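Visitor: Below is the sequence, then the predicted model.
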Amino acid sequence: MKILKNILYLFAVVLLFGACDETDPITLSAEDASVAFDVYNPELGFKSASVKENSTTPLRIPITYSGLPGGSDITISLMVDNSSESNPAQQGVDFTLSSASITFTGGYGTQYVEVNPVDNNVYEGNKTFVLSIVAPEGMKSNTKNSIVVSLVDDEHPLKEFLGTYTVSYTSGFDGGNYSFDVLTSADPDDETSIVVTGWSSNDYGVVFPNDIKISVDKTNETVTLPLGQDLGASPYGPCYLYGWNLDDDSEIMDGSVVVTFDNSNYSIDFGDNAFAAYIYDGSNAGYWLGAYYNVVWTKK
């Protein structure tokens, strides 16, 4: 009797595993088909793409139809919306689209819509619009069916100062020569100001998280660097930008450093001005994290 029970149990197990054969096909239906932009920024959490206003090459945005081979042809529409944008781009004025609709044949595939920017030779700031896919009725919705497109204005009055600078300096602690790169970008709130990303203290291996700003007077060929700007957290405590003048050893804690720039290559020599990252809170408060002498910004 015991032997018979074991045989029946073994037979049931075989039937169970036979019903779960890994070779069983996965069934897909037409309702599983979807269409979406193939541009996604996981850090920002939404789709984004950009093109310079003066670009002679259009921005090509891929759109993928995920369906069944041999399936039905579909036509999607493309909708432009700028109603929620702070500086909206106008279709037909700031850009044109290669097509208002796209047809996919064969049940799947990737095609492109092209955004052609219009260069108007007037500074108006970066403009944006939202481009959305309007899929056929009944098609599965997709979270990637909209994309934010930015038209980057090339006529910024400080465009010569935008890009990457190498900041070279002599350390006030060990006398060594160091350098780090910063990225300069347009200040969206002030066209006479530049946002500086990546301020560092290489002799301590610290890259500060906060951006700082400098202002540029092109008429008088001067650059103003306000001190007291919050550089943000560091392993030693939060810091702000501190400075002093080497000529008279005077401290400049809350004022500004004003120097001239070279209008031939837009380099900036800070001369007799020295800087430091001043720790303003925590157990190390009152100490400097990095001291910068012979500071020169060289445009790459």
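Guide: Ah, there it is.

Visitor: For the rest of this, base every contact and every neighbour count on C-alpha atoms.
Guide: Will do.

Visitor: Which neighbouring elements make contact with the helix or strand hosting A49?
Guide: A49 is part of strand 48-52, with elements assigned from DSSP states H and E. Using 3 or more Cα pairs under 8 Å, 6 or more residues apart in numbering; DSSP states H and E, the elements in contact with strand 48-52 are strand 146-152.

Visitor: Pull out the buried residues from the strand it packs on.
Guide: 146-152 (16 or more other Cα atoms under 10 Å).

Visitor: immediately after that strand, which helix or strand?
Guide: strand 163-171.

Visitor: residues in contact with the helix or strand that that following strand is followed by?
Guide: For strand 163-171, the following helix or strand on the C-terminal side (DSSP H and E) is strand 177-186. Identification of contacts with strand 177-186 by Cα atoms under 8 Å, 6 or more residues apart in numbering yields 156, 158-159, 161-171, 193-200, 202-203.

Visitor: Buried among the residues you listed? Make that a PyMOL selection.
Guide: Restricted to buried positions by 16+ other Cα under 10 Å, the PyMOL selection for those reads:
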select buried, resi 156+158+161+162+164+165+166+167+168+169+170+171+193+194+195+196+197+198+199+200+203
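
Visitor: ok, back up a step: contact partners of the strand holding A49?
Guide: By Cα under 8 Å, 6+ apart, strand 48-52 touches 39-41, 58-59, 117, 147-154.

Visitor: do stretch 122-131 as well
Guide: 78-82, 85, 87-90, 146-157, 188.

Visitor: Check which residues of it are buried.
Guide: 125-131.

Visitor: coming back round to it: any chance of the contacts of strand 48-52 in a markdown table, with distance to S101 too?
Guide: Below are these laid out as a markdown table (distance: Cα to Cα, whole Å):
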| residue | distance to S101 |
| --- | --- |
| V39 | 18 |
| Y40 | 21 |
| N41 | 24 |
| P58 | 17 |
| L59 | 16 |
| P117 | 19 |
| I147 | 16 |
| V148 | 18 |
| V149 | 17 |
| S150 | 21 |
| L151 | 21 |
| V152 | 25 |
| D153 | 27 |
| D154 | 29 |
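
Visitor: and here's the other structure:
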Amino acid sequence: MKQLKYIILTLLALTTFFACEQEDILFKEDMANVGFYGSSASMLEVDKENKGKDVLTVQILVTATLNSPSCNVTFDVDDSWYQKIGDFYYEIVDGDTTLVNPAIEGVDYNVVSEKSVTIAEGSGYAPVVLAAIDNNDFDPLGNKSFRLKITGNSLGYDLSSESVIKITIVDDDHPLGWMLGDYTSAVTETDNGSPEHPVNIAAIEGETDKVKIYGMAGLAYGPPLADPYFILGTVSEDQTTITIKAGQSWDDYDWGPVTLTVWEDDNGEGEEVDDLVGYISTDDGVTITFRQQYTFYITSGVNEGLGLQWAWNADANPNSPVAVWTRN
């Protein structure tokens, strides 16, 4: 009787094991599909460093079973996503109308490859080469974009979820292009910060005098050089100063909410003011010099009152440099 009990328990255990064993999911012929490898990509309008970044290669992907026959795939430019109304182009989705800036084939870019590719092995990738055309004009509507779509294939495969790819052409003709890029900020005196730290100044699409500034709060306590931690600045018409408004804040930063705070002088003995002014020089490269004390105050939480990346100058001369940003 005891032996029979053990046999029953063993059978139950084996039944449970096989019931729980996960079945392998096999890729079947009717699951084959065609699409692009990715749904978006970008390229430069012109690569001033001649590194080939104004030419882009995207991949068409055929997913099929092993030993499938050769597959020919066709694609074309998709102009159906926008329409012209008056002098402008708009994308209309679910009744919402958005102003867009479509790139035109032969004017803004060329499709270098034939609009047909063959995957001889039956599955895998095939390249499509695109090249931007430099127009030497700044576009106030910002970067242009276009879309390619798969139009068919020789084996009647389904389209994948990435049957359309959006390509963005990054405009190189921004009027502030000479000052955009990476800087090293050298701070005269600081607490809760670094004597030197990286800063990046980036363009705002469609804006000719406003920029995004990343990394201003420093690396020791500040956020990384990435969204959403940026500060807005406005460059003067004569391009000799940049004005950064105090009060700009990040509500979700790890140290707590932080707010840019600025004083009227270099050592914080004066009043708080609304504007931090940087003086731009292009005599030997690009430098931006600040002569007012500033910091990023934490406004609530356990770290309330702490300032991140203080910048000041304690010498006896008012409005001496507190930080100098030098373009790399």
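Guide: On my side now, so go ahead. Predicted model only: the values in this text are computed from it and were never measured.

Visitor: ok, average deviation of the strand holding A49 of the first structure from the second structure?
Guide: Taken over the aligned residues, the distance from strand 48-52 of the first structure to the second structure averages 1.2 Å (mean Cα distance after the TM-score superposition for the first structure).

Visitor: which residues of the second structure does that strand align to?
Guide: Mapped onto the second structure using TM-score structural alignment, strand 48-52 of the first structure spans residues 40-44.

Visitor: Give me the neighbour count for N67 of the second structure.
Guide: Using other Cα atoms under 10 Å, the number of residues around N67 of the second structure comes to 9.

Visitor: for the closest residue to it other than its chain neighbours, what are its contacts?
Guide: The shortest distance from N67 of the second structure to any non-neighbouring residue, by Cα to Cα, 6 or more residues apart in numbering, is to G122 (6.6 Å). Listed by Cα under 8 Å, 6+ apart, the contact set of G122 of the second structure reads 62, 64-71.

Visitor: All the strands of the stretch 101-250 of the first structure, in order from the start?
Guide: 101-104, 109-117, 127-134, 146-152, 163-171, 177-186, 193-197, 200-201, 206-207, 212-217, 222-226, 230-232, 239-245, 250-252 (DSSP state E, counting those that start in this stretch).

Visitor: Out of the ones you listed, which is closest to L10 of the first structure?
Guide: strand 109-117 (48.0 Å; Cα to Cα).

Visitor: now stretch 136-149 of the first structure: how far from the chain's centre is it?
Guide: 23 Å (Cα atoms, centre = their mean, to the nearest Å).

Visitor: Identify each buried residue in that stretch, please.
Guide: So stretch 136-149 of the first structure, judged by 16+ other Cα under 10 Å, has buried residues 141, 144-149.

Visitor: For the residues you listed, please prepare a markdown table with the additional fields distance to A276 of the first structure.
Guide: A markdown table is the format used below for these (distance: Cα to Cα, whole Å):
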| residue | distance to A276 of the first structure |
| --- | --- |
| S141 | 54 |
| K144 | 46 |
| N145 | 48 |
| S146 | 45 |
| I147 | 42 |
| V148 | 40 |
| V149 | 39 |
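
Visitor: From L306 of the second structure, how far off is the aligned residue in the second structure for C239 of the first structure?
Guide: By TM-score structural alignment, C239 of the first structure lines up with V258 in the second structure. Per Cα to Cα, to the nearest Å, V258 of the second structure is found 9 Å from L306 of the second structure.

Visitor: what is in contact with those two at once?
Guide: With Cα under 8 Å, 6+ apart as the test, V258 of the second structure and L306 both reach 297-298.

Visitor: quick one, which of the two is more surrounded?
Guide: V258 (27 against 18).

Visitor: Number of residues surrounding the residue lying closest to that one once chain neighbours are set aside?
Guide: Counting by Cα to Cα, 6+ apart, the nearest residue to V258 of the second structure once its immediate chain neighbours are dropped is I298, at 4.3 Å. By other Cα under 10 Å, 23 other residues sit near I298 of the second structure.

Visitor: I298 of the second structure matches what in the first structure?
Guide: Under TM-score structural alignment, I298 of the second structure pairs with I279 in the first structure.

Visitor: Tell me who's in contact with D76 of the second structure.
Guide: By Cα under 8 Å, 6+ apart, the contact set of D76 of the second structure is 115, 148-151.

Visitor: Tell me the one of those nearest G270 of the second structure?
Guide: With Cα to Cα as the yardstick, the closest approach to G270 of the second structure among those comes from L148, at 58.3 Å.

Visitor: Skipping its backbone neighbours, what lies nearest S145 of the second structure in space?
Guide: Counting by Cα to Cα, 6+ apart, the residue nearest S145 of the second structure is T168, at 4.2 Å.

Visitor: Quick check: the equivalent of I231 of the second structure over in the first structure vs T224 of the first structure, distance?
Guide: In the first structure, I231 of the second structure lines up with I212, judged by TM-score structural alignment. Using Cα to Cα, we find I212 of the first structure at a distance of 12 Å from T224 of the first structure.

Visitor: on that earlier part again, for D272 of the first structure, find the nearest of the strands of the stretch 101-250 of the first structure.
Guide: strand 239-245 (5.9 Å).

Visitor: buried sites along the closest one?
Guide: By neighbour count on 16+ other Cα under 10 Å, the buried set for strand 239-245 of the first structure is 239-244.

Visitor: In strands only, show me the contacts of G122 of the second structure.
Guide: Cross-referencing the contacts of G122 of the second structure against strands under DSSP state E gives 62, 71.

Visitor: and the strand holding A49 of the first structure, how far out from the chain's middle?
Guide: On Cα atoms, centre = their mean, the centre of strand 48-52 of the first structure falls 10 Å from the chain's centre.

Visitor: This completes my enquiry, with thanks.
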